[in-house]
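Enquirer: No letters, just coordinates:
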């Protein structure tokens, strides 16, 4: 530890010097302009433009549209040198960042996820695609010395705006990179998973952070925030109770939160906000980027790419997914997440070998993308990049692994035909925590956290294979197929896929965390049982009746090494990550504290299986 501290102290001046050198270079070689770009309906969007002083060649334009502010406003420069974006500046890009409609210094009304309108007929018919078109059109016509080629990029919500830009149809737009793009907030982004409210993320973001606070006028001032959490978020969310108490705490004035509370099921309101609905006949080249361990928008990258492949097959689309938390690919460290090491600087490899060459090729005519595969995916466990002609891989075979008696997990077809089962009591007053330690805010490391804390609980079922005698690699989506019976009329089901390390694995050399027997979370997902047959028309369970609950778990790219074990955990709460189910068939968004009751849940052996995409 002392050596690590000494190394950090010794390297710190060099890091600061490099940043200072980049910042000095940027300010000396770029000029900043602030402009108001008119949209077709007369609304003006505040835009910061950073142009190279060099006039020897014409420059491409790279745009990011954001709800998070294009600050600093005024004469100060944006800190592009603090991350790898300085490399675009060194390449001579015109860097543009814009406050989207209704945010910060831009005029208009903000909508959290503005639906795409494929049938715009008048200048009053606007969406994020039309705002992107009008922005691009103004820039190429009004910025001196641009080469007429435009790219758009963005992470998270800016990733959503990048997707919308791709739907604009502007002929100057040649390349777009939606990264961890907000895509479908009912099925898999940070508001919901399979219709289950992701309580902590949604409430912290829309209310605590103030993202959904109304802004009647352009302003450089941040939104009003609410200090909602105590130092123990588990205790705070549990004490707050049923969802109407959270609505009351929000002041019942945040439109998006209030809208969610009256749209519990998949309906036209949610479908209109599914970005994939507009992904058709996309013209620019697309580079979709995501993280295997992205706790916020991990769903978006996989599913935006699949929509491109299925709905816009002529588009030149590529997928890159690395071993990253939300936005880690744009950071300065892609070597690890929590206690899990990845064996290389995965972020730098991606930046230098994929993203910058992608934009250089399409916007500058520089270099080649011949080595860019359709899908470039990092497989954790083996810690290797794989370049694949498609995703999921063609040689991924859906392979069931069965839950058996005595906590066994087996690839062999069951011979036991008896209706044996494991049973646990799910108590909403003591929900299973999503992480072991006490936290104020949701961690990003939980996506690879040790699950031994959960395995010790009596309300978590744990099944494990014998020690593997060969590597087993998974690549693609997972299907959970459970047969259950419950004592009440509704329940949630969480399925976790876990990599169990050998007992003799050395401790983490940096954190000193004991890795022998470590239960690494590889992937997990939650399903609200009432939606087992339809997300549009929920159904109550019949108490005591064995019932199938089948649902998709997001894509996995992981190798279970020889000497490890595969583990499956099943539970019925994941708190406060996901909101609690009252375990009665009531309107959860308007439930009372008294509606929450215990229930007994049975999971049947042999009839319950997890279908894994095993690469042969």
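Expert: Looks like it came in fine. What you see is a predicted model; the values in this text were computed from it and never measured.

Enquirer: going forward, measure contacts and count neighbours with C-alpha atoms only.
Expert: Will do.

Enquirer: Can you tell me how far residue 571 is from residue 600?
Expert: 12 Å (Cα to Cα, to the nearest Å).

Enquirer: cool, residue 25 as well?
Expert: For residue 25, the distance to residue 600 equals 65 Å [Cα to Cα].

Enquirer: Residue 89 too?
Expert: 60 Å.

Enquirer: Next: residue 533.
Expert: Noted for residue 533: a distance of 21 Å to residue 600, by Cα to Cα.

Enquirer: Please work out how many residues are found near residue 5.
Expert: Residue 5: 10 surrounding residues under other Cα atoms under 10 Å.

Enquirer: where along the stretch 401-550 of the chain do the helices fall?
Expert: 452-455 (DSSP state H, counting those that start in this stretch).

Enquirer: let me redo that: the chain
Expert: For the chain, applying DSSP state H gives helices covering 2-29, 86-90, 128-142, 157-166, 199-203, 233-240, 243-249, 255-261, 268-271, 298-311, 346-350, 356-359, 452-455.

Enquirer: In terms of neighbours, single out the busier of residue 25 and residue 600.
Expert: Set residue 25 next to residue 600 and count neighbours by other Cα under 10 Å: residue 600 wins out with 18 against 15.

Enquirer: Is that one in contact with residue 487, as I believe?
Expert: Yes. Between residue 600 and residue 487 there is a contact at 5.3 Å, judged by Cα atoms under 8 Å.

Enquirer: Take this one as well and set it beside the first:
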């Protein structure tokens, strides 16, 4: 089937602003469903077709629309990020449904920001929107996007705005300025120096490149003006709209993606409301869908390009939209269980009827003092045990914001020098401000699938500080690979709306959400837990003063204590299952 390509088709919004899109359509036949994606990264860039080949989908009987959102690339207007996407999404969906050759049904696809534009359109309930397939996306611009556990996702914020948002904005806004080459060079140089300079500058709000080049208005700096969750954040959130979203949704995420848990949360919210919904989680990061992520080779079948040696990403999308828009089960998707997971450690795909998996046993692994009889455990400074502590001492360390623990891998989306995904943590583990608790050698495989929570009993001589917890898989050769981690900013221990400072010396019980995983800790390996107070630049440094960490440069060293006694049994809760 021949495919017609139309470039820079204009789409009027309700306020008269015209957005631009590229169209791929079958030359003959029809009517056909329409597949729509809307994003700020350029409809003519390779990113637009990374998940779905529009030509192949047009050949399969779909009209495909790829749109620049308002204020980006070929579209008119000013880019105001999430606030604009509700009404613009509705208007674009209904425009797409009315295209010549359309059957009036629209499905949406896309990852990250253009996963979020799907949710925002769906929240407006356009009558022609019949299904969505959001990949690696979130549900709130604060929770899990700009902020996690109360701490700012500083590395992502700084890197994303500098490269993906500001650079195209500069090219668009200053395209007739004779000084454009010099300005581009300055912005690129600033990005290149992020790891050595820009990320470390204080206060964070001093991040001056955007004001210097007259870019983005106050868009970047609003995060420092609204450090708590307030009406500004809620105005662009999907969470208040869950009840209104009734269409089928397929959620795709990666265990090392920066939006891993929000992806799962979106699935659970739809499932809890009885919607037609599915979940697939691979071993991927936000930008790497291959089978080799970080330091770990998960095998060819892990790659989204040949997932489970069954399908590529375009076929994957076609299966979903054939089922939901064409009511065709030719690929058999309707007969498959709704949850598909890649299990790391054994590197295989499994299917399940629910998340968390049935017969999951939440098992506490307690932080304990090291045992002198075990030389290896003694060197690791602490013990991780199924037995709760009795009479034990606490562990304390100094957290100096001027010398933070540097991020190494994990659920990152920042400058590539810090890595992403699973990486060896042994350099980090040498630091005196990283407490380590290591299990005995496992006598059999231990399968952990589900959400992981750390419950800590802590104190500090500061009025505010952070606690970071990480779970690692320690190989027989000593390699220590990060599996999950999380952070808790103490001022937000009880509320993201109304922060409360600490009383120095008082002991607090806090939960640290490590998000979720699917991992087999193999026989002969050990499980290790880190407790520290920073992972920079993944999260911004807590300066320990109680002031707004985004607008001050003053800092102090905090003496932080973790308790593991009978009265204060700090532990990590692991969801243990048995695989068939």
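Expert: Nice, I can see it. All values derive from a computational prediction rather than experimental measurement.

Enquirer: TM between them?
Expert: TM-score of the superposed chains, computed with TM-score structural alignment, normalised by the length of structure 2, equals 0.86; 546 aligned residues with a Cα RMSD of 3.0 Å.

Enquirer: And for residue 276 of structure 2, the neighbour number?
Expert: Other residues lying near residue 276 of structure 2 total 16 when counted by other Cα under 10 Å.

Enquirer: Against residue 97 of structure 2, how distant is it?
Expert: Distance, residue 276 of structure 2 to residue 97 of structure 2, using Cα to Cα: 22 Å.

Enquirer: for residue 201 of structure 2, same thing?
Expert: Residue 201 of structure 2 is 48 Å from residue 97 of structure 2, by Cα to Cα.

Enquirer: Same question for residue 174 of structure 2.
Expert: Residue 174 of structure 2 sits 35 Å away from residue 97 of structure 2, going by Cα to Cα.

Enquirer: same deal with residue 71 of structure 2?
Expert: 23 Å.

Enquirer: The two: which is more packed in?
Expert: More crowded of residue 71 of structure 2 and residue 97, by other Cα under 10 Å: residue 97, with 24 against 20.

Enquirer: That one -> structure 1?
Expert: Matched to structure 1 by TM-score structural alignment, residue 97 of structure 2 sits across from residue 140.

Enquirer: Grab the nearest non-local neighbour of that match.
Expert: residue 148 (5.7 Å; Cα to Cα, 6 or more residues apart in numbering).

Enquirer: So what's the residue count around the one you found?
Expert: 20.

Enquirer: Quick one: the strands in the stretch 401-550 of structure 1, in order.
Expert: With strands called from DSSP state E, counting those that start in this stretch, the stretch 401-550 of structure 1 shows them at 409-410, 421-426, 461-464, 472-486, 492-500, 519-528, 547-560.

Enquirer: before we move on, back to that, what sits against the match of residue 97 of structure 2?
Expert: Residue 140 of structure 1 sits next to 146, 148, 149, 172 when contact means Cα atoms under 8 Å, 6 or more residues apart in numbering.

Enquirer: out of the residues you listed, which are inside strands?
Expert: Among the contacts of residue 140 of structure 1, DSSP state E puts 146, 148, 149 in strands.

Enquirer: Just the closest of those residues to residue 606 of structure 1, please.
Expert: Using Cα to Cα, residue 149 is the member of these that lies nearest residue 606 of structure 1, at 57.7 Å.

Enquirer: tally of neighbours for the closest one?
Expert: By other Cα under 10 Å, neighbour count at residue 149 of structure 1 equals 20.

Enquirer: Leaving out chain neighbours, which residue sits closest to residue 35 of structure 1?
Expert: Per Cα to Cα, 6+ apart, closest to residue 35 of structure 1 is residue 47, 5.3 Å.

Enquirer: Quick one: map the one you found onto structure 2.
Expert: Residue 47 of structure 1 maps onto residue 21 in structure 2, by TM-score structural alignment.
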